[in-house]
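>>> The following block contains a protein sequence and its predicted model.
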Amino acid sequence: MAARHAGIPDGRTHPARIRPTHCRRPRRPGGQNDDRMPFAFGAELNVQEIFANALRHHQAGRLGEAEGLYRQVLAIDVRHADALHLLGVLAGQVGRNDIATDLISKAIALNDQSPDFHINLGNVLLMRDRPEDAAGSFRRALALRPDLAEAYYSLGLALQKRGRRNEAGTAYRRALAQKPDHVEASFNLGNILQEQDKPEEAIACYNRALHYRPDQVEAYCNLGTALQARGRQSEAAATYQRALALKPDLSAAHYNLGNTFQAQDRLEEAVISYGRAVACRPDYAEAQGNLGNVLKEQGKLAAAAAAYGRALIHKPDYVEAHSNLGLTLQVQWKLGEAVAAFGRALAYKPDHVEALSNLGVALLEQGKVEEALTSFARALACQPDYANAELNLTVSQLYRPDVGLADILALSRRWNDIHATRFQDRWPDHARPRNTEEKPRLGFVSADFRQHPVGLLAIPALEGLARAGYPLICYSNSNDNSFREDRLRARFAGAATEWRSAATLSDDALADQIKADGIDILIDLSGYSAGNRLLVFARRPAPIQVACWIGYPATSGLVAMDYVLADRYQIPPGAEAFYTEAVVRLPDGYVAFEPAPDAPTVSGLPALSRDGVTFGSFNALKKITPEVVAVWSSILSRLPASRLLLKTLALDCPATRRYYAEMFAAHGIGEERLRFVGKTTAEQHMAWMGQADIALDPFPYAGGQTTLEALWMGLPVISLPRETFGSRHSLSYLSNIGLGGLAAATPGDYVELACDLAGDLPRLADLRSGLRGRMLASPLCDADRFARDLGAALTTMWQRWHDGRPATLIDMT
């Protein structure tokens, strides 16, 4: 089956921090020095009275009256330093900072021994965005009086504005040493510590600020973000709610509360909180963006797209919203629109790695493999350690016509070396059991315990293992709330001894859970596909680890993986060297197939009632490369009355249909010979299969579940296996039902096989009517037999580990 690529939602939970640094206006006047030139006693008394009166007006906030009286003082005594200083303070209070700078500087020229003068000059310089000069003023104040908490605080502001966080933090600490109840210093120190990724220390600072000022809304908000950084979501939510009790219209608190609800998978509450944030602030683009993310997670795709659209109205350069809109369109198979959305994101930020990687995924789904590879490579050029782009680049290689086992091995080892080896020195020592009489505890990790090709192929085995008495724990890496009504998910839950929802757990937390569960053999069902937890396996939480079963057809490359499950067709003798894991060859096939109970009955051969055969392909378009189109066009050219039915989800997109019509046209195949069908129900999908006579398997990535369903609907499948695991799925299935002769050795043989079969309608009709019987009589449909074989293989792994023997080839053929 096609490995699913990881689309990365972007901008989900960036908290809105409130960052007032309390850059104060010059301080209001208190007591003043009186170091002026002497005057005649009467004049001095008059000046003192006027100045005192001015001071009273100033302290009462009557700035106009105060200004007039200060000017009267200066008319009498031009060298009155206090009047110059306070007139400058007043100018700063009304925003006339250039005048304030001049007046306070003149006061300092007359009296440079007043710390207040220097502090207020520094405050004015800060407001004029001159933090370096301001810092000099604050330092001069501290040279005069080293115990001034206010001067240390203001120095911290200036240094923080210059980006000198360590020095600013020191200044705030000194302010607090002089004045422990300095709320603003505690608050700003908390902000610095949070920026330095020291959330526990930040939490202590915010709590201290709130101890002295319990109504400080900003401190509650930033305390919430610090708690979120520590994963303490419930406490963060309670903190935001306290902020909102004080200020119900604080949009940032509603937004951050929505983030905490989203992190706790409380999606309906998150929707409400983001909605309230927008109600308080209609142009709040980030709240609209995160609302879109939650709606998308809920499967409300049209509403999600509308939310992203509203965000972009208010913030057209909102890169994350463009990228997430692209993801939403992609999920709806509106691939052309998705590509355009990612393009808009990249027009604003060409090095946005999530958009580049997501663009690659959309291009791949359109069948544009080389363009997709270019996009993934661009993402890695921007960020060489970007794990998801590396995963997607590796998966995409499986679709290239010239890909070989050595290529995949090299890429997989590279991913391991960059992303996984750093955990080796943390691998736990797993205690060996005293005996192996009890069956090993099996853990299965997947995002696809649901109606999905991986789920459909895994469920017969897991139910068989459960019937055989193996304890099973399923670690589900998908949003279980979205699949509550999924019938297949209910069957997985019924087979499992225990069910763990893992999607919201960090890699460390999930690894710890697996260790606590005492898992003996941990089996990966994703490999490099979307929803994988390879970095959990890299931590080696279980003593035996099995790589990439069903969900990814290649080696993992991880040194932490012990075994890979296969059969003699998927990994033939001689190919073991291209797998970092020890190969386990099961006796028949590497999966079991359970026919859909609601599959339509097999109809008569359509070619008998039509002029010419209908070939069909029901595979993902990323498998149908230009090289595949060229070979299929050769078949259609050889058989002028034949036609081709292409049915897959991506063909809902008009741009994608045009792309394929043009590719076939380049080989002389007109659109009248092509039938494009997009998304339908599962039952309708299989009914469409019944409209074809012969299925054409893509290469080098063959069909998986799709091949099995086509065979079940009576379609013989022409295949072209190469050396890679993914190219040999159909060979395994065909060989297990005695039709290995439908697997070609070369593209030319492939064309001949298809044309010969199309020219022999009696044989074709005979095959069609007998395929279900062949399958039911084969090991493919014997779930209990497969479960016994798989259980025997797992027990052999378990016994070897118990005996202290390393993983090695297990060949059960």
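Good, I have the coordinates.
>>> rest of the way, CA atoms for contacts and neighbours
Fine.
>>> Give the helix, strand or coil label for residue 443.
Following DSSP: H, G, I helix; E, B strand; the rest coil, we place residue 443 in the strand state.
>>> Residue 212 is in contact with residue 184, correct?
No. With contacts counted by Cα atoms under 8 Å, residue 184 stays clear of residue 212, the gap being 10.4 Å.
>>> between these two, who's got more neighbours?
More crowded of residue 184 and residue 212, by other Cα atoms under 10 Å: residue 184, with 21 against 13.
>>> quick one: which helix or strand includes the more buried one?
Residue 184 is part of helix 183-195, with elements assigned from DSSP states H and E.
>>> surely residue 489 meets residue 449?
Yes. Using Cα under 8 Å, residue 489 is in contact with residue 449, at 5.4 Å.
>>> Among these two, which residue is more densely surrounded?
A direct count of neighbours by other Cα under 10 Å for residue 489 and residue 449 places residue 449 higher, at 29 against 21.
>>> how far away is residue 456 from residue 782?
Here the criterion is Cα to Cα, to the nearest Å. By it, residue 456 lies 14 Å from residue 782.
>>> Quick check on the two: which one has the bigger neighbour count.
Neighbour count, other Cα under 10 Å: between residue 456 and residue 782, residue 456 has more, with 20 against 17.
>>> The more buried one reaches residue 594, doesn't it?
Yes. With contact defined as Cα under 8 Å, residue 456 reaches residue 594; the gap is 7.4 Å.
>>> How many neighbouring residues does residue 305 have?
The tally of other residues near residue 305 (other Cα under 10 Å) stands at 24.
>>> which residue sits closest to it, ignoring its sequence neighbours?
Nearest non-adjacent residue to residue 305, counting by Cα to Cα, 6 or more residues apart in numbering: residue 325, 5.8 Å away.
>>> And the one you found, how far from residue 285?
In terms of Cα to Cα, residue 325 sits 13 Å off from residue 285.
>>> Looking at those two, which is more packed in?
Higher neighbour count among residue 325 and residue 285: residue 325, with 30 against 23, using other Cα under 10 Å.
>>> then this one, side by side with the first:
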Amino acid sequence: MHKEGKLAEAENLYRQVLAANPDHPYANNNYAILLRAQRRWDDAVACYRRAVRANPEDAHVLNNLTCVLSDMGQETQAAKVAMMAVALKPDYAEAWFNLGNILRNLGGADQARQAYRRAVRIRPDMAEAWSNLGDMHKSASELTQAMECYRTALRLQPGLPQPYVNLGEVLKEQGRATDAITLLQHALEQHPTLSLLHSNLLFALHYTPHVPPEVIFRAHRHWGERHATALTTASRKTFSNDRTPDRRLRIGYVSPDFCAHAVSCFLEPLLRGHDRSQVEIFCYPISRRSDAVTARFQAITGHWVPLTGLTDDEAAERIRADSIDILVDVAGHTCDCRPLIFARKPAPIQVSWLGYPDGTGMTAMDYRLTDAIADPPDVTDGWHVEKLVRLEDGFLCFRPAQETAPAGPLPARRNGHVTFGSFNNSAKVTPEVVALWSALLLRVPGARLILKSKPFADPATLARYQSLFTTNGVTPDRVDLLPQNPDQGDHLRAYDRLDIALDPFPYNGTTTSCEALWMGVPVVSLRGTHHVARVTASLLHRVGHDDLVADSPDAYLDIAAGLAGDLDRLETLRQTLRPRMKASPLCDAYGFAEQVEAAYRQMWKDWV
């Protein structure tokens, strides 16, 4: 019955067997499989534990128990059970695979890698284990090995979607945005209903200058039509929220990044700045990542409600039960996003902000917070399903991830040459960016360039970028390609080596631009047509430096070369940028929160 999909009949038969013999090991195990599929976690665990007591040396039952404990987020207990399973049956590939998944969730990267390797040694055809082993290489910036693992997984199981998603990420991190887009388009043809894969494709479109904003918009609208519209239509319900116009509002923030992440540098100031007499804050984490920054978020929020482990339906119902007035998506189509929660419209007003440089493509999303520089009026409105709400003093407020002493002396004075640099992710450093930066180095004799990004730890990626600069006439001795420094303090102190920061295009820096300015390093930016290419222009305007924004590649070269030829100006900027920034709207948490709350209030009154 169970194998034939007749679940109700199967459940009835299992109950009959267990009524006669409550400790029957196989009936308990099989019934638990059915219960797990129904997400009846506690009942499934109880059945598995009875099966284990009846047959304590059955590694298969232990492995099944491992899976449901992991589903429940009880990773430490799951790890203990998984280790018992592999000890009983060392040649059990599936148990090693599950152990790898659990150790990975617990942060044991080296141990997880060893478990996945053990699984593929036992079963070389286990595509899922190859794919997850690729993830471990990717997280360690071993991109070449990651690509080999993903391609092995796809060769073994061409219909497996996850290797496509992550292989696309690797290609993007190598600065090969066009290749990533091509791969993800091919994968989407095979998996047209996989919204996560489709989201990755949308994100990748922003990294290349060859896809115009109107095409990117159509791609987002298509995502909404394919994955969200039917859910929104089916979920239409009346809201019982108290419609008093001026009452205290219940605001929910949904994010995977309540942790040490670039997003937290902008989300935390808003949450700290909120007037608790006007808004009641709910934080909804959609990722299990947790660290000291997570503890800070928990301390400043009124309600901490993790949605991890819940389906999109369950998560939407949980939010609806909290009677949220305005629900804010801080992820968009980025890593670990959950846009289909919003497709179910669990709150009467839904807003997109911060984490993603574009709209969502969903009619269920009512508004998007931005500003008039990042999204010029009458230009970018037509590229959004959402209504754009332009905040007068900018759509961001910055707080550095770590307090750091001001910038040191100007490097050019002691080095005898100017040092340009960019600490943006290499995914943003496309061949077009390399070409322009190479032209700058050729224009400024003796100048050097420092790039710092995690993927430069991969020898093949490093060699590719060295080759790109050489092709553009820049000798290797003028360019330093450094891997990311995991220590935030050391990362910020690395700006002491830079005289001038270069902003990539079309995908501008955000956190990196703020960090450079904070450390006294001016940022030269090329202003583009749409949000992703105008963020740094918005940031520079807030600190009174529109003069560092170019409207053409030639102007970009002129501004950067002009700065390189004026060391006195660079020294002045090094001493004044941080004080300017502190005094600007860009670092005024309470002022920023006030304008956001005013926008929320207007949205609420319009809805009422």
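Now that the structure is in, tell me what you want to look at. Because the structure is a prediction, the values reported are computed rather than measured.
>>> equivalent range in structure 1 for stretch 156-165 of structure 2?
Against structure 1, the aligned range for stretch 156-165 of structure 2 is residues 348-357 (TM-score structural alignment).
>>> How about whatever residue of structure 1 lines up with residue 427 of structure 2: what's its closest non-neighbour residue?
Residue 427 of structure 2 maps onto residue 622 in structure 1 when the alignment is built from TM-score structural alignment. Distances taken as Cα to Cα, 6+ apart place residue 367 nearest to residue 622 of structure 1, at 4.0 Å, with adjacent residues excluded.
>>> Quick check: the one you found vs residue 623 of structure 1, distance?
Residue 367 of structure 1 is 7 Å from residue 623 of structure 1, where distance means Cα to Cα.
>>> neighbour count winner among those two?
More neighbours surround residue 623 than the other of residue 367 of structure 1 and residue 623, with 28 against 23 (other Cα under 10 Å).
>>> Please report how far the more buried one lies from residue 396 of structure 1.
The separation that residue 623 of structure 1 has from residue 396 of structure 1, given Cα to Cα, amounts to 10 Å.
>>> what number of residues lie near the aligned partner of residue 280 of structure 1 in structure 2?
Per TM-score structural alignment, the equivalent position to residue 280 of structure 1 in structure 2 is residue 88. Residue 88 of structure 2 is flanked by 16 other residues according to other Cα under 10 Å.
>>> and residue 88 of structure 2, what does it touch?
Shown in contact with residue 88 of structure 2 (Cα atoms under 8 Å, 6 or more residues apart in numbering): 57-59.
>>> Also residue 165 of structure 1?
Taking Cα under 8 Å, 6+ apart, we find residue 165 of structure 1 in contact with 159, 192.
>>> Give me the neighbour count for residue 651 of structure 1.
Counted with other Cα under 10 Å, residue 651 of structure 1 comes out at 24.
>>> wait, is residue 317 of structure 2 part of a helix?
Yes. Checked against three-state DSSP, residue 317 of structure 2 lies within a helix.
>>> Looking at the alignment, what corresponds to it in structure 1?
Matched to structure 1 by TM-score structural alignment, residue 317 of structure 2 sits across from residue 512.
>>> Repeat that for residue 53 of structure 2.
By TM-score structural alignment, residue 53 of structure 2 lines up with residue 245 in structure 1.
>>> And the strands in structure 2?
Assigned by DSSP state E, structure 2 shows strands spanning 249-255, 279-285, 303-304, 326-329, 349-352, 367-370, 387-390, 419-422, 448-452, 479-482, 500-502, 523-526, 549-550.
>>> got a markdown table for the ones you listed, with mean neighbour count too?
Below are those laid out as a markdown table (neighbours: other Cα atoms under 10 Å):
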| stretch | mean neighbour count |
| --- | --- |
| strand 249-255 | 24 |
| strand 279-285 | 21 |
| strand 303-304 | 16 |
| strand 326-329 | 24 |
| strand 349-352 | 24 |
| strand 367-370 | 23 |
| strand 387-390 | 19 |
| strand 419-422 | 24 |
| strand 448-452 | 21 |
| strand 479-482 | 18 |
| strand 500-502 | 27 |
| strand 523-526 | 28 |
| strand 549-550 | 22 |
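>>> Could you save those strands as a markdown table and add columns showing distance to residue 140 of structure 2?
Listed next are the strands of structure 2 as a markdown table, based on distance: least, Cα to Cα, whole Å:
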| stretch | distance to residue 140 of structure 2 |
| --- | --- |
| strand 249-255 | 24 |
| strand 279-285 | 25 |
| strand 303-304 | 31 |
| strand 326-329 | 29 |
| strand 349-352 | 31 |
| strand 367-370 | 34 |
| strand 387-390 | 38 |
| strand 419-422 | 21 |
| strand 448-452 | 15 |
| strand 479-482 | 15 |
| strand 500-502 | 26 |
| strand 523-526 | 29 |
| strand 549-550 | 35 |
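>>> is it true that residue 522 of structure 1 touches residue 471?
No. Assessed by Cα under 8 Å, residue 522 of structure 1 is found out of contact with residue 471, at 12.0 Å.
>>> anything in contact with each of these two?
Shared contacts of residue 522 of structure 1 and residue 471 (Cα under 8 Å, 6+ apart): residue 442.
>>> from what I can see residue 626 of structure 1 touches residue 661, true?
No. Residue 626 of structure 1 is beyond contact range of residue 661, at 11.7 Å (criterion: Cα under 8 Å).
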